[in-house]
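Visitor: Fold the following and give me the result.
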Amino acid sequence: MKTPHTLGTEATTGRPTQSGQPDVAESEFSMRFTSTPRGARLARRLVSHRLDRWGFSYDGTVNETVTLIAAELIANAVRHGHVPGRDFGVRLTRTLLCLRVEVTDTRTERLPVLSAEEPPGDAESGRGLLLVAGLSSRWGATPREAAPGKTVWAELRLG
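Guide: A predicted model of the protein is given here:
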């Protein structure tokens, strides 16, 4: 059985410094999950875990913010982007200036729209993208080119 830190794929690119150690310019983690509440829970945990491994501690503002953004995008993928038998994907990218979360699902016809109106006070849903817009530096959605579906992404600028 694989341990959580070996799940998914991770890539690191960079150039060597004078000491021969890499000057990390970008890191990436990506993985597919079942489109279920259990898959969503695992995805959120792995996003937080990966951020911690990249130096953004579990109880730090960056980890908590990006994990919350990811949780909202993941919840939307499971709830609104679910196609029976299809998974959703999560990709987390770190550059020197930015953290980016991408969540991919297979529903092409259901693109997210940020409404300027908040749902009624007793509504049980409809606030997730308001949170994403408020917490992220920018966000958007793009259609997938290689397969049906879309990718909803959000970025958080660092420092």
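Visitor: going forward, measure contacts and count neighbours with C-alpha atoms only.
Guide: Will do.
Visitor: nearest residue to Lys150 other than its sequence neighbours?
Guide: The shortest distance from Lys150 to any non-neighbouring residue, by Cα to Cα, 6 or more residues apart in numbering, is to Pro143 (4.2 Å).
Visitor: now the other sequence, so there's something to compare against:
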Amino acid sequence: MQPDEKIQAHLVSVWRESQKFFSVGGREGMLVLTDKHLMFIHKTKVKINWWKAITQRQVINFIKSKNTMIRHDGYDEEELMNDLEDDRNVELDFDDISMISFEEKDWGSVLKLEYEKGEKEEKFEYSVVQDWVKYPAKDPTKRMKVDWEPFVQYIKNRQKFTK
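Guide: Reported below is the predicted structural model:
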């Protein structure tokens, strides 16, 4: 992340599932869109109380409006730069993304993403989760219907080339 970058969209309680052949399960995190990057943050330093409050507020916001281009109070560029120090979090240049699209399913909306980072090609699906089961393993029980179009269009408009 560059020092002059600004957060354009910030989604919490996002479930990421790999689309590889033998992958099982997924991971919860935040999806952050800046002027130049898309990031998936699953190891964060923010407090658990902030996370709980903001996920509830996000659910209420999505019931009122499906727009994914939202930001949350209490998490800014400084917190994002701190979280990006952890190598387990993913930071993508827009031109690393070879395919981005979205799909409406009966149970919710899905952001589909393919990218190449280093030598690895990755394929993931992202969905915003409203409710979770925590035992025996954390897993979404209810996903939200959201409008991924402005999010996808923002990235596509800033890509120098697409494959």
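Visitor: quick one: TM-score?
Guide: Superposed pair, TM-score by TM-score structural alignment, normalised by the length of the first structure: 0.24. Supporting alignment: 59 aligned residues with a Cα RMSD of 4.5 Å.
Visitor: tell me which strands and helices the longest strand anywhere in the first structure is in contact with?
Guide: Using DSSP state E, we find that the single longest strand of the first structure is strand 22-33. Judged by 3 or more Cα pairs under 8 Å, 6 or more residues apart in numbering; DSSP states H and E, strand 22-33 of the first structure is in contact with strand 9-16, helix 37-53, strand 88-95.
Visitor: just checking, which of those sits deepest inside the structure?
Guide: Mean neighbour count (mean count of other Cα atoms under 10 Å) peaks for strand 88-95 among those, with a mean of 21.
Visitor: on that earlier part again, check which residues of the longest strand of the first structure are buried.
Guide: Across strand 22-33 of the first structure, burial judged by 16 or more other Cα atoms under 10 Å covers 26-33.
Visitor: okay if I get those as TSV plus distance to Arg15 of the first structure?
Guide: As requested, the buried residues of strand 22-33 of the first structure are exported to TSV (distance: Cα to Cα, whole Å):
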residue	distance to Arg15 of the first structure
Glu26	10
Ser27	13
Glu28	16
Phe29	19
Ser30	22
Met31	25
Arg32	29
Phe33	32
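Visitor: Which member of those residues is positioned nearest Thr95 of the first structure?
Guide: Proximity of those to Thr95 of the first structure (Cα to Cα) peaks at Glu26, which lies at 4.4 Å.
Visitor: Enumerate every residue touching the closest one.
Guide: Contact analysis of Glu26 of the first structure by Cα atoms under 8 Å, 6 or more residues apart in numbering lists 12-14, 93-96.
Visitor: I'd like those laid out as CSV, including distance to Glu155 of the first structure.
Guide: Below are those laid out as CSV (distance: Cα to Cα, whole Å):
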residue, distance to Glu155 of the first structure
Thr12, 19
Thr13, 19
Gly14, 21
Thr93, 9
Arg94, 10
Thr95, 11
Leu96, 13
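Visitor: May I ask which two of the residues you listed are separated the most?
Guide: Greatest spatial distance in the contacts of Glu26 of the first structure: Gly14 and Thr93, 13.6 Å, computed using Cα to Cα.
Visitor: Which positions in the helix ranked longest in the first structure come out as buried?
Guide: Ranked by residue count and defined by DSSP state H, the top helix of the first structure is helix 61-80. Judged by neighbour count using 16+ other Cα under 10 Å, the buried positions of helix 61-80 of the first structure are 62-78.
Visitor: nearest spatial neighbour of Arg100 of the first structure, skipping sequence neighbours?
Guide: Arg100 of the first structure sits nearest to Glu155 (Cα to Cα, 6+ apart), 4.3 Å away.
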